[in-house]
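Trainee: What follows is a protein structure lacking sequence information:
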């Protein structure tokens, strides 16, 4: 079927999605999807947006933002079919939230700086979380509404940040660094025992959590730092492969010392660029 014609891009997108989900004439794959099956694609598209931003590729960013918007439209269409809500309600709720959280723009409140606005924003969200907890008949927590589906490293940083806001935090980064070193020692001890994989699992998790907390204290986003480290490793490993291939060899035929020598040579060449 031909998609309905509309003047605005968002109206066309909503109409196309409705056509794709039409039980009689839509796409069989699209029709059989559910919130659960689409959710992984939603997460994937968000990461592809982040990657386009990292590369500063505006053409790719435009394309990836469209793919991410499609995910929102997809979920909204399925919700509309189930009689829960539609895209307009999603957009209206978002508008209401932005207006409510920016009284210095849309009302008569005043903020003196971006930092003050961040404090005000967090206070608004705290109030909303507390109201939600009361409506659900439970005591509010500083850790409410931290999605379990977040990447674990990101969630660790957010957990420690929430705890810090009520004073559960070391005053300086050196104390957190000492905690990282303590966790490394505990991990070494469990590895040395050699027969307690569950304990190694737990201590490694504690170490990663401490590192995420250290990143927060140093005002470093651990997800971005690790993503950059991944990219650096990939560049350097590919350079090792290139250098080995230039010798007419395969990496698996090299000794570890030979591979390490190529790695160090690649690092030196990169630092000379």
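Mentor: Yep, that arrived. Just so you know, these numbers come straight off a predicted model, no measurement behind them.

Trainee: can we go C-alpha only for contacts and neighbour counts from here?
Mentor: Fine.

Trainee: residues contacting residue 225?
Mentor: By C-alpha atoms under 8 Å, 6 or more residues apart in numbering, no residues touch residue 225.

Trainee: likewise residue 32?
Mentor: Contacts of residue 32 (C-alpha under 8 Å, 6+ apart): none.

Trainee: And it, how far from residue 85?
Mentor: As judged by C-alpha to C-alpha, to the nearest Å, residue 32 and residue 85 stand 19 Å apart.

Trainee: Then residue 17?
Mentor: From residue 17 across to residue 85, the span is 15 Å (C-alpha to C-alpha).

Trainee: Those two: who's more crowded?
Mentor: residue 17 (21 against 15; other C-alpha atoms under 10 Å).

Trainee: okay, pairing it with this:
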């Protein structure tokens, strides 16, 4: 029996004999699927092979678990999942499994995908992180020419949306504030696209910088025998500037 077959038997038994596993559904497992995915991403970014191996196993468990539940519903099983995946990989790589050239494949890839969809927006998951989804939707729209022509138009759009947000704030219009803030963020993603940057990655790196700088502030305050809560905003600002300086010194 292969390791995969042993795993399938284990999951099948868990579904039969474990009260917690037995009551799980596709819907109840979503949060675990997301958690395991993010934990794998962290391991990859940390270049931690041991952790990556562990997290790949945890993610594989989610795939097998969902396939087991689907099998119990007589919908499909793990072998059908594998067969469909293999068939898709072969069909999408005619330059490897057929006579097409790599250039032909790249040229026709998006064109063929468009033919499979009723809308260019099809296939962009609503559950994606909002920033990532925004960039993906904008990329899709650009495939049919719905896009800005130059970066100046993007700057102008961003300034327009910022002004509309400022007006909503001045009018204390809570509903419109949310609307206009969303438009500002969308315009920022457009800017990222024109700069050929990934908005989600840029924000993740900014989050890391913020966390590292704040942790530095906490350590420095402790070294000074103080607590951040007891410090003035001006004192904390000085520590923040110190943290930024430390960041710049550590940059290559």
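Mentor: Cool, the structure landed. Everything numeric in this text was worked out from a predicted model, so none of it was measured.

Trainee: Helices along the stretch 51-200 of structure 2, start to end?
Mentor: Along the stretch 51-200 of structure 2, counting by DSSP state H, counting those that start in this stretch, helices occupy 78-91, 94-97, 102-116, 130-142, 151-170, 174-194, 199-223.

Trainee: Nearest to residue 43 of structure 2 among those helices would be which one?
Mentor: helix 199-223 (14.9 Å; C-alpha to C-alpha).

Trainee: ok, and the closest non-adjacent residue to residue 66 of structure 2?
Mentor: Computed as C-alpha to C-alpha, 6 or more residues apart in numbering, the closest residue to residue 66 of structure 2 that is not its neighbour in sequence is residue 26, at 6.2 Å.

Trainee: What is the aligned counterpart of that neighbour in structure 1?
Mentor: In structure 1, the residue matched to residue 26 of structure 2 (TM-score structural alignment) is residue 35.

Trainee: Its match and residue 198 of structure 1: what is the separation?
Mentor: 34 Å.

Trainee: again, but for residue 268 of structure 1
Mentor: The value you get for residue 268 of structure 1 to residue 198 of structure 1, if C-alpha to C-alpha is used, is 40 Å.

Trainee: Likewise for residue 272 of structure 1?
Mentor: To residue 198 of structure 1, residue 272 of structure 1 is 44 Å away according to C-alpha to C-alpha.

Trainee: Could you check which of the two has the larger neighbour count?
Mentor: Taking other C-alpha under 10 Å, residue 272 of structure 1 and residue 198 do not tie; residue 198 has more neighbours (10 against 7).

Trainee: How many residues are close by residue 180 of structure 2?
Mentor: Neighbour number of residue 180 of structure 2 under other C-alpha under 10 Å is 20.

Trainee: Residue 108 of structure 1 now?
Mentor: 8.

Trainee: Show the contacting residues for the counterpart of it in structure 2.
Mentor: Matched to structure 2 by TM-score structural alignment, residue 108 of structure 1 sits across from residue 99. Contacts of residue 99 of structure 2 were listed using C-alpha under 8 Å, 6+ apart, and none were found.

Trainee: cutoff 10 Å now
Mentor: For residue 99 of structure 2, the contact set (C-alpha atoms under 10 Å, 6 or more residues apart in numbering) comprises residue 93.

Trainee: can you check residue 214 of structure 1 too?
Mentor: 157, 160, 172-180, 208, 220, 222.

Trainee: can you list these in CSV and add neighbour count?
Mentor: Formatted as CSV, the contacts of residue 214 of structure 1 follow (neighbours: other C-alpha atoms under 10 Å):
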residue, neighbour count
157, 23
160, 20
172, 11
173, 16
174, 13
175, 14
176, 22
177, 17
178, 13
179, 18
180, 21
208, 17
220, 14
222, 19
